[in-house]
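> dropping the sequence and predicted coords here.
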Amino acid sequence: MGITDSVTRAAHNAWALFAGDGLAPPHRTESVVVGRGPHRTLRRFGPDDGGDPVLLVTPLAASPTCYDLMPDQSLVQYLSELGRSTFVVEYGEMTSEDRDLGLEYWIDEIVPESIHLVSELCGNRDVDVVAWSIGGAMALLTSAAHPELPVRSITAFGSPLDFSKIPVMAPLRLIGKLCAEPVIDVLNSVFGGVPAPLVQAAYRVTALDRELARPWFVASNITDAGKLSRMELVDRFQDEISGYAGRAFAQLAQMTVANDLSGGKLRLGERVVDLAGVTVPVLAFAGTEDILAPSRAVEPVTRLLPNTSVRFVEVPGTHLGMLAGARARTTSWVELAAFLEEPGCDEEPGCDEEPGYGVEAGFVDPGQDRSASPSPAAAPHPERADR
């Protein structure tokens, strides 16, 4: 490529980024809405007569585009190509009228109803549930609270259960111990929760290295429309992050500060949900570059679910990267596909000898001494647009 071509491409890309409509065309895999309700829209991807059902549970406040980030980094496309009947439940915007919605609303209504509907639409087959970030914890809590649900397995991408093992959260947990309640009360009184701009800003702060490196990344890749497009799509995902309902955020803050889930139990009103109630096979991913849910924060899942088999796997990537990064197709997605074929595979002779794609991979059987389970620490790594 000559100097003239380079200058032309750089000028075109710069104009598109800073003055035009952007380099990356809008992306959303074709889907059909098959169910609606208050803060629950269920979409089906792929044909009506697809294979075994998979339900992707969106984390609170996150955009469902985390599962459909870009054409070559779309988990919904990948699962549909495998022949699975793929569904995503999304929640829409939270307003001041939703201030009283708590985690129970998701655990007792939204997620269970979505599972039942997916099962009915697929001939009453059991459903494989896949979730990312705090959505993984919500899926586990839902299964524990409602063991009668037609769930075949649960997969959690980057879902922390021990918040004391997240270095980047330490200052926030300390601040939360000192002043969380009055701050939350103010936010709830004024906004009915935590508004989207504040949540978006907080997410960007956790990826501060990426934000600071952005000008250099753009300058050094100004002629590479592909890399700039991927960066732009990640930016759009961050811009689509929504707010939290007041009560739900207060419960999440309490869960983070008190670190309740590290003991395997969460008090919701007058009842306690115990993760020991989970009886379906579980696959848990941890990203080697994830600063929001490092391996040490995710690994306790192998000890807190004594009544089922748990497969814990480390894969390359950041918090978003392990789910939708460029390397996910050949790492975490391969592990997921194998797990969905035989969720209880660890019970078959020799099955646990299959190689893992991460740094650590292995099944933990019910009754096994979990104190001996590996707890590797993941070195923090800056969030990157192409990871």
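Cool, got the structure. Numbers count the residues shown, from 1 in each chain.
> C-alpha only now, for contacts and for neighbours.
Noted.
> let me know the next secondary structure element after the longest helix anywhere in the chain.
Secondary structure assigned by DSSP state H gives helix 170-191 as the longest helix of the chain. Using DSSP states H and E, the helix or strand that follows helix 170-191 in sequence is strand 193-194.
> dead centre of this protein: give me the residue that sits there.
Nearest to the mean C-alpha position of the chain, by Cα atoms, centre = their mean, lies residue 132 at 1.7 Å.
> got the contact list for the nearest residue to that residue once chain neighbours are set aside?
Among residues not flanking residue 132 along the chain, residue 157 sits closest, at 4.6 Å (Cα to Cα, 6 or more residues apart in numbering). Residue 157 makes contacts with 130, 131, 132, 133, 136, 284, 285, 286, 322, 323, as judged by Cα atoms under 8 Å, 6 or more residues apart in numbering.
> again, but for residue 243
Counting by Cα under 8 Å, 6+ apart, residue 243 touches 61, 93, 94, 193, 194, 195, 196, 197, 198, 199.
> from memory the third one sits against residue 246, does it?
No. Under the contact definition of Cα atoms under 8 Å, residue 94 does not touch residue 246, with a separation of 9.2 Å.
> what about versus this one:
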Amino acid sequence: MIEDTPQRTFAPLHAALLTVDHQRRWLAGICDALGFGPRCSPYEHLQTAAGATVRRYAGAAADGPAVLLVPAPIKTPDIWDLDPTASVVQRHLEAGFRVYMVEWPDATGTDAPLGLQDYADRMLGACVDAVRQDTGEDRLLLSGHSLGGTLAALFAAGHPELVRGLVVLGAPLHFAPQTGALARVVASYSDTPADAGEGGVIPGSMLNLIGVTASPETFVYQRVTDWLSSLGHPDRLRSHLLVERWTLGESAMPRQLFSDLVTILYRQDGFLTRRVTIGGRAVGPADIRAPVGCVLNRQCEIASPASVLPALDALGTDDRALFWYEDEPGVSLQHVGMMVGASAHRDLWPSVLSWMRERSHA
């Protein structure tokens, strides 16, 4: 805990923010009616026995390498596939990959106390097995954004025999207070959302509030300035509004998962200190044997270089690559700019996909 920091509590906010979640989803429906909803690529579902499902995207080359995309279990996975012009899914398909994506279960639809091991091991493992069975491949490429990248890295550390390569996109791996805005704000609370209120979930709007508290620059000021800079540029403005619509798609988080994230990852810096158990054993960065590609934004306060580079230095592989993404207009939130930005799709993704392709048959 950071000394001399005022201690705050979440409890009074819990019930009110459940109502806010419903209101934001209603606004999302209005945005959809106005033409700002996601235009996702065609897919069908592969079922697993663990609660999560897998999207299998149409249009893939029959013999292309398989990649499993791992979104964060926050909001919807559509940030990977908002629009044909801003679709990481489409860029993978165009590059010849067979594309699959994890679809996490609705946390409000289960009473099970789903925690970090359920997401990073049991459910993600079931998704990996489903793709392996569907493709006949022994090992897969994993690619994850934000918390999805963190979960993918934990799985790669616990099951190196199943991972051919790993791409982490704006995903923190080191969680000490000095590494970023979220780590600092977590340290300033006397409890966690998991200690507040009733029920088995944390409202999505509470996660938004934590983000705004941690970094108003990221979650408030940048969004306003991005909107202003996009006026007069129809393509930028549409991209901005697509992301804003995506932010309204609230998805509650299981109470146990949030408690584990705060307690194990953030307060114990659990990945670097080997306090995370995956595959029945304690794991850290040194257990990742697959090639690792990492996309970072120097200005990002959510997944800062300081929250990633120490883990990269501790990897169990020398085959690693850094790709730098620079802020650009028309993305609303710079944390997701690498997923939707025009310059990201023009300049960044061809390099990342070429790197992945070179390692797809290793």
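Great, that's in hand. Since this is a predicted model, take the numbers as computed values, not measurements.
> which residue in the second structure lines up with the residue nearest to the centre of the first structure?
Taking TM-score structural alignment, the alignment pairs residue 132 of the first structure with residue 145 from the second structure.
> quick one: residues contacting its match.
Neighbouring residues of residue 145 of the second structure by Cα under 8 Å, 6+ apart: 70, 71, 72, 168, 169, 170, 171.
> 6 Å instead, please
71, 169, 170, 171 (Cα atoms under 6 Å, 6 or more residues apart in numbering).
> in the first structure, what residue corresponds to the first one?
Aligning on TM-score structural alignment places residue 71 of the second structure opposite residue 58 in the first structure.
> just the element for residue 114 of the second structure, please.
Using DSSP H and E, no helix or strand contains residue 114 of the second structure.
> quick one: the residue mapped onto it from the first structure from residue 196 of the first structure, how far?
By TM-score structural alignment, residue 114 of the second structure lines up with residue 101 in the first structure. According to Cα to Cα, to the nearest Å, residue 101 of the first structure stands 16 Å off from residue 196 of the first structure.
> do a quick rundown of the helices in the first structure.
With DSSP H, the ranges of helices along the first structure come out as 3-18, 75-81, 103-104, 111-121, 134-145, 170-191, 196-206, 208-220, 225-239, 246-258, 295-298, 301-304, 321-324, 332-341.
> so which of these is the most packed in?
Mean neighbours per residue, mean count of other Cα atoms under 10 Å, is largest over the helices of the first structure for helix 321-324, with a mean of 28.
> which part of the second structure lines up with it?
With TM-score structural alignment applied, helix 321-324 of the first structure matches the range 337-340 in the second structure.
> the matching stretch vs the first structure, mean deviation?
Superposing on the first structure places stretch 337-340 of the second structure at an average distance of 2.0 Å from its equivalents, by mean Cα distance after the TM-score superposition for the first structure.
> just the contacts of residue 157 of the first structure now: which is nearest residue 146 of the first structure?
Distance ranking of the contacts of residue 157 of the first structure against residue 146 of the first structure, using Cα to Cα, places residue 136 first at 15.3 Å.
> give the contact list for the closest one.
Contact partners of residue 136 of the first structure, counting by Cα under 6 Å, 6+ apart, are 156, 159.
> so how far is residue 290 of the second structure from the aligned partner of residue 44 of the first structure in the second structure?
Alignment note (TM-score structural alignment): residue 44 of the first structure maps to residue 56 of the second structure. Distance of residue 56 of the second structure to residue 290 of the second structure, computed by Cα to Cα: 24 Å.
> who's more crowded, these two?
Legend: neighbour count by other Cα atoms under 10 Å for residue 56 of the second structure and residue 290, higher for residue 290 (24 against 20).
> quick check: the more buried one touching residue 165?
Yes. Using Cα atoms under 6 Å, residue 290 of the second structure makes contact with residue 165 at a distance of 5.0 Å.
> quickly list what's touching both of the two.
With Cα under 6 Å, 6+ apart, residue 290 of the second structure and residue 165 have no common neighbours.
> on that earlier part again, which one among the contacts of residue 243 of the first structure gets closest to residue 8 of the first structure?
Closest approach between the contacts of residue 243 of the first structure and residue 8 of the first structure, by Cα to Cα: residue 197, at 35.8 Å.
> measure the aligned residue in the second structure for that closest one to residue 16 of the second structure for me?
Superposed on the second structure with TM-score structural alignment, residue 197 of the first structure falls opposite residue 205. As judged by Cα to Cα, residue 205 of the second structure and residue 16 of the second structure stand 9 Å apart.
> equivalent analysis for residue 360 of the second structure, please.
Using Cα to Cα, one gets 47 Å for the distance from residue 360 of the second structure to residue 16 of the second structure.
> residue in the second structure paired with residue 227 of the first structure?
Using TM-score structural alignment, the equivalent of residue 227 of the first structure in the second structure is residue 236.
> what of residue 143 of the first structure?
Aligned by TM-score structural alignment, residue 143 of the first structure pairs with residue 156 of the second structure.
> could you do residue 122 of the first structure as well?
If you follow residue 122 of the first structure across to the second structure using TM-score structural alignment, you land on residue 135.
> okay, the closest residue to that match other than its chain neighbours and residue 173 of the second structure: tell me how far apart.
Once flanking residues are discounted, residue 135 of the second structure sits nearest to residue 66: 7.3 Å by Cα to Cα, 6+ apart. Distance, residue 66 of the second structure to residue 173 of the second structure, using Cα to Cα: 24 Å.
> now for residue 35 of the first structure: which residues touch it?
Under the criterion of Cα under 6 Å, 6+ apart, the neighbours of residue 35 of the first structure are 41, 42.
> again with residue 317 of the second structure
Going by Cα under 6 Å, 6+ apart, the list of residues near residue 317 of the second structure reads residue 289.
> now the match of residue 71 of the second structure: how far from residue 6 of the first structure?
Note on residue 58 of the first structure: its distance to residue 6 of the first structure, by Cα to Cα, is 41 Å.
> about what we covered before: how close does the corresponding residue of the second structure for the residue nearest to residue 132 of the first structure sit to residue 345 of the second structure?
Using TM-score structural alignment, the equivalent of residue 157 of the first structure in the second structure is residue 169. Distance, residue 169 of the second structure to residue 345 of the second structure, by Cα to Cα: 14 Å.
> also residue 335 of the second structure?
Per Cα to Cα, residue 335 of the second structure is found 15 Å from residue 345 of the second structure.
> quick one: which of the two has more around it?
Using other Cα under 10 Å as the criterion, residue 335 of the second structure and residue 345 rank with residue 335 on top: 24 against 19.
> setting aside sequence neighbours, what's the nearest residue to that one?
In this structure, residue 335 of the second structure finds its nearest non-sequential neighbour in residue 300, 6.4 Å apart by Cα to Cα, 6+ apart.
> cool, thanks, talk later.
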